[in-house]
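1. have a look; sequence and predicted model below, questions after that.
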Amino acid sequence: MKGKAKFRITTVIVQREIKNDNSLDPSYITCITGGGGHTLIVNKHGQVFACGLNTKGQLGLRTDTEHLVFEKIKSLDKYHIIQVACGWDSSLAVTKDGDLLVWGSNAYCQLGIPKRKVPFTSIPLKVAVPHVRSVASGLRHSAILTKDGKLLVCGNGRNGQLGLTDSNGTPIAEVDHPQEVPGLNDVCKVACGQQHTLVMTSNGRIFVWGSNKHGQLGVDPTLHSVIVTPKEIVLPLQPDAGCILLSGWTHAAILTDDGKIINWGRNTYAQLGCHEYQRPLSWKPQIMNNIGNVTQLAVGAEHNIAVLGTGRIVSWGWNEHGNCGTGTEEDVRVPTPVGIDIKQKAVTVGTGAGHSFALNC
């Protein structure tokens, strides 16, 4: 079944296995990620599969109708895709050769193309940025990391999330083509929140900019509610080369090589995995003390999914749509096991803004 739905399940609060026609072999899946209402899957062959909402062509299937099952994006068959990122209703992909492909909404120039030329597209388009290493997407902005350690940005910048200012120090409101963020060198990792951006350099330094309303930049929001250019922050321990940098809409996290999680930012919905009274200075980066031995971490808009070394999956945070998979729609205050029967330890997890996936091969 594909194409426009005659019915729709709007919320699934317990786990449900996805059936497919064997065109999408679970054992070959390397990445699952999502946006506001769509999901992309990448496999070891460099193919991309999409499903979900599609009003702006964010599925890349040459149509604007939603799809209830995963369908391969055939127009990407000539490329070998190694990574994808999803904005609210936009999608970006990086090829093995370092090319950048984009599709979906371009209402804020988040595709790196002037919106007057392409307001949206259901056909993946190549953007002229050479030697791309990885991409990240915020709600309405995009960040592009090149193989030589430069960071380029485009899209909405009204809250300083692009790290670009005019001669008066005012954030540039919108950028319609990828521009380099000045003052950064040897960037090796990037993550985007709703209206902020953070990067890590090859020597483990963390720089942040954008909205800091909820302390999501790791800086006291009473002192700086917005940071318009990259600012270095200090963590409780030095990040290692193998760490993973992640961000939700208003909180951020680092998964270290030895399975620890450092997080900071908003904790209204227990995004930090504890009660609010336990982290009164939630803006201050701290190591989570109620979880360890984490092998994978995925961060949604305001929720988190982690895989432990035992193969157990746990979740915490905002759960209005059942996105934590605990069987209720109540926010999950501490890391709580998700009721999935793990037959093997080879598990991949992924999140969208308000939905989650777990792959058990």
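-> Here it is on my side, so go on.
2. only C-alpha atoms for contact and neighbour calcs from this point on.
-> Noted.
3. what are the ranges of the strands in the stretch 1-150 of the chain?
-> Ranges of strands in the stretch 1-150 of the chain, per DSSP state E, counting those that start in this stretch, are 29-34, 38-43, 48-52, 67-72, 81-86, 90-95, 100-105, 120-127, 132-137, 141-146.
4. any chance of those in a markdown table, plus distance to residue 155 and mean neighbour count?
-> Output for the strands of the stretch 1-150 of the chain, formatted as a markdown table (distance: least, CA to CA, whole Å; neighbours: other CA atoms under 10 Å):
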| stretch | distance to residue 155 | mean neighbour count |
| --- | --- | --- |
| strand 29-34 | 19 | 22 |
| strand 38-43 | 20 | 25 |
| strand 48-52 | 23 | 25 |
| strand 67-72 | 27 | 20 |
| strand 81-86 | 14 | 24 |
| strand 90-95 | 11 | 27 |
| strand 100-105 | 11 | 27 |
| strand 120-127 | 13 | 20 |
| strand 132-137 | 10 | 26 |
| strand 141-146 | 4 | 27 |
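5. for comparison:
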Amino acid sequence: MIESRKRKVWALQILNPKLSVETVEVVQLAVGEIHSAALTHDNQILTWGVNDEGTLGRDTTVESKKTPIDATSDNGEEDDEDDDEVELNLKEATPLPVDSSHFPDGTVFTQLTATDSATFALTSKGLVYGWGTFRDNNGTTRFSPKSTIQRAPALIPDVKDVIKLVPGAQHVWALISNGTFFSWGNNEQNQLGRCMISRIHEFPWLGSNNFGQTGIFQSAGQSDAVIPYPTPVPSLGKGLGIVSVIGGKDHSLALNEQGQWLAWGRIDNKALGIIAKDIPTSDVIFDTYKKPRILKVPTPISGVVGKVVFAAAGTDHSFAITQDGRAYSWGFNAQHQVGHGNEEKDEVEQPTQLKNKHVSGKMLVSAAAGDQFSIVVGLHGPQTNGVH
């Protein structure tokens, strides 16, 4: 684990030299709360971040003294004299491969996904491997009936013919080839919804609904706002042409056939990408103090120029990637997770294009968002003045 001695916040987008396209060539990313994983073109799984709960799937024990972090770099925020110092475990901080001996010979990976404290890998044969743990609100950990923390990749039993994995904060859904879902993990808020569903085009949702993030607004804003079973979402009816849905903590986004993103859920954390005062009062659920709290109608997000082809939602912030390779971001920005280094405010209310020497003019293709950090991915291009 990274021990707290001198904490550093990166305010600008920084090119990661450990993930160079010449030596690594990442094809997919997955981001948890404080760890990351990357699938490479040659079928390796690289992991890095905090490994206290086995999220990296490899041994990161070090016997030698940890390396102090250089807190004098000019790529981030100015140092705060009150900041703590840190020392760095290089086995955690460096993207390194998960040992392939944990998987049968010939295994080909097609997707990685990450919850807050676990990582899962889907194979071309529809099998799922996982490592890490699930953590409840009391801090209790449990990966399976037989283990609290799974520190090496293990095959998830009784789950096969999987075509896609969808993560929550402490649970996972697996879409099966016949159109049904399996789910496992923490079920404190009934987020697993053990009833299977088959009509996935109706976008059934389940789980915590305190901000209407499921798109079902009957109980939104109430303390018992839980959707206990998979339920079709009327607000995302077929007339909208919805082709994809993603979710943050208290907000959600939906992509339609025209490449336009719709948002709904919590208003006051600025995660929607919509200016609160511009929302019609008829579309809002107000709290007991008459303040706008929840956007109850999927509403188009403006400010993104071009057709959106990819999006990612973090805890309270989001990214949109356009067809021409530009990235826009918005939401909670206290740790600069939105990626705008010249933005001093804690929230970026509207979609704002990422611009700096590492991303401007590049063809960006995807993004991944965690709790307090984010990652964007671009196509490799020729160098100009030493910069790709």
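-> On my side now, so go ahead. On a predicted model such as this, the values are computed, not experimentally measured, just so you know.
6. where does the TM-score land?
-> For this chain pair, the superposition-based TM-score is 0.80 by TM-score structural alignment, normalised by the length of the first structure; 322 aligned residues with a CA RMSD of 2.7 Å.
7. quick revisit: with distance to residue 300 of the first structure added, can I get the strands of the stretch 1-150 of the first structure in TSV?
-> What follows is the strands of the stretch 1-150 of the first structure, written out as TSV (distance: least, CA to CA, whole Å):
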stretch	distance to residue 300 of the first structure
strand 29-34	8
strand 38-43	12
strand 48-52	16
strand 67-72	20
strand 81-86	11
strand 90-95	16
strand 100-105	20
strand 120-127	24
strand 132-137	12
strand 141-146	16
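8. between those strands, which one is nearest to residue 325 of the first structure?
-> strand 29-34 (16.1 Å; CA to CA).
9. that closest one vs the second structure, average offset?
-> Once fitted to the second structure, strand 29-34 of the first structure is off its aligned match by 1.6 Å on average (mean CA distance after the TM-score superposition for the first structure).
10. what range does that strand cover in the second structure?
-> Counting by TM-score structural alignment, strand 29-34 of the first structure falls onto residues 26-31 of the second structure.
11. how far is the matching stretch from where the chain is centred?
-> 11 Å (CA atoms, centre = their mean, to the nearest Å).
12. do the same with stretch 270-289 of the first structure
-> In terms of CA atoms, centre = their mean, the gap separating the centre of stretch 270-289 of the first structure from the centre of its chain is 21 Å.
13. equivalent analysis for stretch 220-233 of the second structure, please.
-> That offset, for stretch 220-233 of the second structure, works out to 22 Å (CA atoms, centre = their mean).
14. list the buried residues of it.
-> Buried residues in stretch 220-233 of the second structure, counted by 16 or more other CA atoms under 10 Å: 220-221, 225-233.
15. list the contacts of it.
-> 189-191, 193-197, 202-212, 214-216, 219, 285, 287, 293-294 (CA atoms under 8 Å, 6 or more residues apart in numbering).
16. over to stretch 23-30 of the second structure?
-> Contacts of stretch 23-30 of the second structure (CA under 8 Å, 6+ apart): 19, 36-41, 111-114, 367-368.
17. kindly recompute the last result at 10 Å.
-> If you take CA atoms under 10 Å, 6 or more residues apart in numbering as the criterion, stretch 23-30 of the second structure is touched by 17-21, 36-47, 95, 110-115, 119-121, 167, 366-370, 375-380.
18. with stretch 339-347 of the second structure instead?
-> 10-14, 75-77, 268-271, 316-317, 319, 328-336, 338, 348, 352-356, 373-376.
19. how about a cut-off of 6 Å?
-> Contact with stretch 339-347 of the second structure is made by 11-13, 331-334, as judged by CA atoms under 6 Å, 6 or more residues apart in numbering.
20. what do you get for stretch 95-114 of the second structure?
-> In contact with stretch 95-114 of the second structure (CA under 6 Å, 6+ apart) are residues 30-32, 45-48, 58, 119-124.
21. same thing with stretch 340-356 of the first structure?
-> With CA under 6 Å, 6+ apart, stretch 340-356 of the first structure has contacts from 32-36, 298, 300-301, 311, 323, 357-360.
22. any chance of those in TSV, plus distance to residue 75 of the first structure?
-> What follows is these, written out as TSV (distance: CA to CA, whole Å):
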residue	distance to residue 75 of the first structure
32	19
33	19
34	19
35	20
36	23
298	28
300	28
301	29
311	36
323	31
357	25
358	27
359	25
360	28
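23. closest to residue 100 of the first structure out of those residues?
-> Using CA to CA, the contacts of stretch 340-356 of the first structure come closest to residue 100 of the first structure at residue 33, 17.2 Å.
24. how far away is residue 131 of the second structure from residue 117 of the second structure?
-> 9 Å (CA to CA, to the nearest Å).
25. same deal with residue 222 of the second structure?
-> On the measure of CA to CA, residue 222 of the second structure and residue 117 of the second structure end up 28 Å apart.
26. likewise for residue 208 of the second structure?
-> Residue 208 of the second structure is 19 Å from residue 117 of the second structure, by CA to CA.
27. so between the two, which is more surrounded?
-> Neighbour count, other CA atoms under 10 Å: between residue 208 of the second structure and residue 117, residue 117 has more, with 27 against 21.
28. before we move on, the earlier item: for the contacts of stretch 340-356 of the first structure, which single residue is the most surrounded?
-> residue 323 leads the contacts of stretch 340-356 of the first structure on contacts (other CA under 10 Å) with 32 neighbours.
29. how about the nearest residue to it, chain neighbours excluded?
-> residue 355 (4.7 Å; CA to CA, 6 or more residues apart in numbering).
30. can you report how many residues lie near the counterpart of the one you found in the second structure?
-> In the second structure, the residue paired with residue 355 of the first structure is residue 373, using TM-score structural alignment. Residues near residue 373 of the second structure, counting by other CA under 10 Å, number 23.
31. over to residue 348 of the first structure?
-> 23.
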